[in-house]
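K.L.:
sequence unknown, structure follows:
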């Protein structure tokens, strides 16, 4: 076993890996950006090294900086977690070439083969795994998409080679959308995965998303650990995951599990991974392989009692799997809820900041919380919005839903808006409770008014919002007829206490009164502002251009999603204070129209 493992990640997954290391008596090393200097994973690790500025490309994605940190710490292994460098075959190869440092994951060759979707489809075909009709060669011209549509019909999915989780995927519903969606998919592929190569698939309208967890060692042993159902998604981003799937028969469950084993064996894959499938009308089709640990691996751990992260470390150290396929039993039912700092009632807009004034996670039998933040921590918004994962296990699905509702009611978070209210809504939703939802349910069928009502009833408000009136809270304990009551009194907009005066005798302006913006404008006119923090992927207009209402002026990436920013009214572009690759904050001016 290793002496010391550097975890090339942050947040809850970094702590999850470090806990596995601790139980194996292995030392832990954290890396952190300037934005994460006070982060939970830094506090937890035995030692920590700064790898650069807040921008991920300059820190967590910097190959040289991460490897140099491993050298400084004298670490003999690097575990990538998920996201960031976890599926980067080039980085894995760099680590493999480093003397004395082991890559905890599949080989770089296997990552490259299965990470590029067209190669993965070819491998699965050889292993007799069903695949959705599509191309096995990259597509570069609109005419190729037209030909595919004529042969297989619409809609068509255009997917980035290195994509996943809906990133780098665009749907073409008719011929008029081909050129725009092809360019958008290639642009996302380049921005996220440094690879603008795309391929085509027939787009299934209402499938279930089923994934199979696998473990494989270097001694030709391949095991699957059952399936997870990840069909409750918003814009291809998973929200609630569960297992076993309520949509599979025992026969279909066995077929999918064995197909996953055949596929990874054909690829000569080792370590942990996930084979994803789409299921529709009793048929299943290969989707992709995630060559890493998954966010929702916890569901499988609760069902099987197998510590997947520990086995990642053991397999990387050369150990052989100690259990047979027949030893893997799924007991009961488990669900995972992503506790994201987002406002579900505002199109799931990510929080722009906040402090956890209260953070009291639930407990009790069958309840697990994977997190990194603690009460008093400030929310870091430079990366993804997930602040914790709630995992609930019970004897069956009905009890799991009841227990999950109890745990969500107990989960007390104040100061940051989260989607806990949305989760509570879904656990009372008839379609979800019946297990008949598809991957399109949230985007196409759920009444948004129900989400708004849930947020009003159960949601929390962010701390320190500039739009909120100032409130002073006072706590009292009173006794009425022998019964004790705790009373909270709130005074809204209390009188301002003058502590400084300017030379004219008036109140001095607070130094933080002026707006702090990363972009500025000088001209008058209608200002199109950023509705969320993110990165500009593309600027579609120049000064002097005429735009109409509904025209896209730029493309903003936020929380792994590409968002078209449109003009609400027509006009002439007088200022463009942004450029591609620039980070912007909520409220920053993007384009000025006259």
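P.N.:
Looks like it came in fine. For clarity, every value in this text was computed on a predicted model and none was experimentally measured. Residues are numbered from 1 along each chain as shown.

K.L.:
Only C-alpha atoms from now on, for both contacts and neighbour counts.
P.N.:
Fine.

K.L.:
residue ranges of the strands in the stretch 301-450 of the chain, please?
P.N.:
Counting by DSSP state E, counting those that start in this stretch, the stretch 301-450 of the chain has strands at residues 333-340, 342-343, 349-350, 358-360, 367-371, 386-394, 412-414.

K.L.:
With respect to burial, which of those scores highest?
P.N.:
Mean neighbours per residue, mean count of other Cα atoms under 10 Å, is largest over the strands of the stretch 301-450 of the chain for strand 333-340, with a mean of 25.

K.L.:
any idea how far it is from the chain center?
P.N.:
Distance, stretch centre to chain centre, for strand 333-340: 13 Å (Cα atoms, centre = their mean, to the nearest Å).

K.L.:
what does that strand contact?
P.N.:
239-244, 296, 298-300, 302-303, 385-397, 400, 404, 418-420, 423 (Cα atoms under 8 Å, 6 or more residues apart in numbering).

K.L.:
from those residues, which would you call buried?
P.N.:
239-244, 296, 298-300, 302-303, 385-394, 397, 400, 404, 418-420, 423 (16 or more other Cα atoms under 10 Å).

K.L.:
Structure two is appended below for comparative analysis:
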């Protein structure tokens, strides 16, 4: 077994991996970006190393910096968690080729193959796994999209080769949309995955999202650990996951599980992974009825890493999946047979995101956990990294914790969930806890288990969501003296990878001036130079279009001298894993564009000036 593992991630998943390491007697190493210097995963680890500034590309996605940190710490393995570099085959190869360091994940070869969706579809087809009608070669022309739509019917899904979670996917509902959506999917693929290759699939109108957890070792053993139902999604991002699925019969469940085993065995895959499927829902199915073995299901993709929702499977099976990953990477054989795997009861995971569900799940731009008191009791598990008093870091995703509830059956599990969500006390940061409370108590489709992946976006009661936010939502906690100014001086010393921190708080003192290290602009009429120095350049007078949230510019659609009308898209901003069109509120002539494609911007930063 390993002596020291570096976790190439942040937040709750980094802490989750570190806990598994500690159970096995393994020392842990954290990496952190500048805004994460006080993060929970840094506090938990035995050692911590800075790998760069806030921008993920310059820190958590900097493979060279991560490997250098592992060398410096003397780590003999790297676990990537999920997100960031977890599914990057080039990084996996870099780690595997580094003397003395083991990659805790699948072999880079199968990882690359299954990460490319068209190749993965071909492998699954050869293994006899059903696949959605689609292309197996990359698509480059809009005419190909139109021809596919004529042959298979609309809508058509355009998907990025390296995509996942809805990123890099666009839906074409008619031939007139083909060119625009193809270009958008290619752009997202390049921005998110450095790969603008896309393929086509028939878009299913009423699917359930079912995924199967698998583990496989180097000795030829492949096990599936049951399925999870991830059908409650907004804009293809999962919000609540549960297992077993409330819709599947035992016969259909077994068919899907065996299909997952066959597929990964055909690919020569090892370590933990998830095979995802779309299952055709019967729109006339009543609560309590189950989908039988004749139901159509189709392979969607393989996630070559551990999933956010792996906790559901752990509660159902009692198997520590992260521990299995470490043992498999160390060359050990899986110690249980397929017949040993039994699903006990029902489990649900609630993503505790810093978002306002009543405002289209808008992510929070700032906040501090003035009060943070998670629930407890039988059947309740909370995976988190933040603690009371921590500031919210908004440079990455919006999830601050995961609440996992287990019970002997679904009804008991939902009742226990309602109790746990009621106990979850958060002040100072908006969360979607009120939304979750609505789902488990008053939403007939979710409680009845008849929801599909389209439900939340197309059918959920927006007024009910707003009412839940109003009733159960939290605001900023009161302070002892809001008028008294408090200055906190923070000192961090790192010696041979060991961190020592000293915090001094002084009330009534003036704030200590500090340089702006985030690349943002404090005033709407100035902008920093691209090289990040302190010089400023005026952006001129006139109407301004500002960033509505922190993010990265995928494209700038206008130039100086262009004429724009109200509603025209002027920029495309990636924030919280989603592509957002920034439009002009008023018409006019563009007189200044102080930003460029690839720039990171903060909320309120000026994107262009109109006259």
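P.N.:
Now that the structure is in, tell me what you want to look at. Everything quoted here is computed from the prediction, not taken from an experiment.

K.L.:
who's in contact with residue 29 of the second structure?
P.N.:
Per Cα under 8 Å, 6+ apart, neighbours of residue 29 of the second structure: 4-7, 45-49, 70, 73, 75.

K.L.:
Correct me if wrong, but it is in a helix.
P.N.:
No: Residue 29 of the second structure: not assigned to a helix; according to DSSP: H, G, I helix; E, B strand; the rest coil it is strand.

K.L.:
do you know how far it is from residue 493 of the second structure?
P.N.:
The gap separating residue 29 of the second structure from residue 493 of the second structure is 16 Å, by Cα to Cα, to the nearest Å.

K.L.:
Please list all residues in contact with residue 146 of the first structure.
P.N.:
Residue 146 of the first structure sits next to 175, 178 when contact means Cα under 8 Å, 6+ apart.

K.L.:
could you redo the last one with a cut-off of 7 Å?
P.N.:
residue 175 (Cα atoms under 7 Å, 6 or more residues apart in numbering).

K.L.:
Tell me the residue in the second structure aligned with it.
P.N.:
Mapped onto the second structure by TM-score structural alignment, residue 146 of the first structure lines up with residue 146.

K.L.:
and that match, helix, strand or coil?
P.N.:
Here residue 146 of the second structure is recorded as helix under three-state DSSP.

K.L.:
follow-up on the earlier one: may I ask which of the contacts of residue 29 of the second structure has the most neighbours?
P.N.:
residue 6 (31 neighbours; other Cα atoms under 10 Å).

K.L.:
Let me see the contact set for it.
P.N.:
28-30, 70, 75, 77-79.

K.L.:
can we see that at 6 Å?
P.N.:
Going by Cα atoms under 6 Å, 6 or more residues apart in numbering, residue 6 of the second structure touches 28-29, 78.

K.L.:
And residue 371 of the second structure, by the same measure?
P.N.:
So residue 371 of the second structure contacts 388, 426-427 (Cα under 6 Å, 6+ apart).

K.L.:
which of those residues does the first structure keep?
P.N.:
Among those, the contacts conserved in the first structure (both residues aligned by TM-score structural alignment, their matches' Cα atoms under 6 Å) are 388, 426-427.

K.L.:
Nearest the geometric middle of the first structure, what residue?
P.N.:
Residue closest to the average C-alpha location in the first structure (Cα atoms, centre = their mean): residue 384, at 6.0 Å.

K.L.:
What is the aligned counterpart of that residue in the second structure?
P.N.:
Match for residue 384 of the first structure (TM-score structural alignment): residue 397.

K.L.:
ok, and the closest non-adjacent residue to its match?
P.N.:
Of all residues not flanking residue 397 of the second structure in the chain, residue 576 sits nearest, at 5.3 Å (Cα to Cα, 6 or more residues apart in numbering).

K.L.:
Over to residue 88 of the first structure?
P.N.:
Sequence neighbours aside, residue 111 is the residue nearest to residue 88 of the first structure in space, at 7.6 Å (criterion: Cα to Cα, 6+ apart).

K.L.:
buried residues in the helix or strand where the one you found lies?
P.N.:
Per DSSP states H and E: residue 111 of the first structure is located in helix 108-115. Neighbour-count burial for helix 108-115 of the first structure, counted by 16+ other Cα under 10 Å, picks out 108-115.

K.L.:
what's the average distance of that helix to the second structure?
P.N.:
After superposition onto the second structure, the average distance of helix 108-115 of the first structure to its aligned residues comes to 0.4 Å, using mean Cα distance after the TM-score superposition for the first structure.

K.L.:
neighbouring contacts of the helix or strand that that helix is followed by?
P.N.:
Reading on from helix 108-115 of the first structure to the C-terminus, the next helix or strand found by DSSP H and E is helix 117-126. The contact list for helix 117-126 of the first structure (Cα under 6 Å, 6+ apart) reads 113-114, 136, 161, 263.

K.L.:
Out of those residues, which two sit at the greatest distance?
P.N.:
When Cα to Cα is used, the two most widely separated members of the contacts of helix 117-126 of the first structure are 161 and 263, lying 18.2 Å apart.
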